[in-house]
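1. Need coordinates for the below:
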Amino acid sequence: MSDFQTDDDIVGKADGPVVPASGRTVISRKLRELYDTVQDEGIPDKFLDLLEKLDEAERNAGTSEAR
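-> This is a model prediction of the structure:
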């Protein structure tokens, strides 16, 4: 089954709930709002620190492999 359904995809199929177009519009709008909110959040300092440590470990691993 496709991640994206059209009305044609669900005609004659009884394997799941049927969501009317108006419902899909509301769901799509709410998901977009949630995505935009998450996208606008900053990256926590703890996560940035972990990424920096990972970069440093990869640089150190590359230096030791070159020897």
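
2. make it CA atoms for all contacts and neighbour counts henceforth
-> OK.

3. element containing Glu65, please.
-> Using DSSP states H and E, Glu65 maps to helix 45-66.

4. Remind me what that helix packs against, helices and strands.
-> On a contact count with 3 or more Cα pairs under 8 Å, 6 or more residues apart in numbering; DSSP states H and E, helix 45-66 meets no helix or strand.

5. Please generate a structure for the following sequence too, so the two can be compared:
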Amino acid sequence: MSMFQSDQDPSDKGASSPSVPDSGRAVISRKLRELYDAVQDEGIPDKFLDLLEKLDEAEANAKASRG
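-> I've put the predicted structure just below:
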């Protein structure tokens, strides 16, 4: 079984999908927001910025050679 497959019997048509209580949704929402904020505060690594700069240069050179 794939990790994305349900362990429920697909022939069980009377089963409803699992539900999350409102208190659980609030916790999940808060945790996701904390994770998003932490990732957003990390900044962009210098290596990645260098790669982006090289890409910009390559695109500019390609446009200049075409026109």
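
6. And the TM-score, once the two are fitted together?
-> For this chain pair, the superposition-based TM-score is 0.75 by TM-score structural alignment, normalised by the length of structure 1; 53 aligned residues with a Cα RMSD of 1.1 Å.

7. Centre-most residue in structure 1?
-> Centroid-nearest residue in structure 1: Tyr35, 8.3 Å away (criterion: Cα atoms, centre = their mean).

8. Distance from the helix or strand encompassing it to the middle of the chain?
-> Taking DSSP H and E as the definition, one finds Tyr35 of structure 1 inside helix 21-40. Centroid displacement of helix 21-40 of structure 1 relative to its chain, using Cα atoms, centre = their mean, to the nearest Å, is 13 Å.

9. Which residues outside it are in contact with it?
-> Helix 21-40 of structure 1 is touched from outside by Asp7, with contacts defined as Cα atoms under 8 Å, 6 or more residues apart in numbering.

10. how close does that helix sit to structure 2?
-> Mean deviation of helix 21-40 of structure 1 relative to structure 2 after superposition (mean Cα distance after the TM-score superposition for structure 1): 0.3 Å.

11. any idea how far Leu35 of structure 2 is from Asp41 of structure 2?
-> Look at Leu35 of structure 2 and Asp41 of structure 2: by Cα to Cα, to the nearest Å, they are 10 Å apart.

12. got it, and Asp22 of structure 2?
-> According to Cα to Cα, Asp22 of structure 2 and Asp41 of structure 2 sit 28 Å apart.

13. Looking at Leu35 and Asp41 of structure 2 now, which is surrounded by more residues?
-> Higher neighbour count among Leu35 of structure 2 and Asp41: Leu35, with 12 against 9, using other Cα atoms under 10 Å.

14. so how many other residues sit close to Lys46 of structure 1?
-> By the criterion of other Cα under 10 Å, Lys46 of structure 1 has 9 neighbours.
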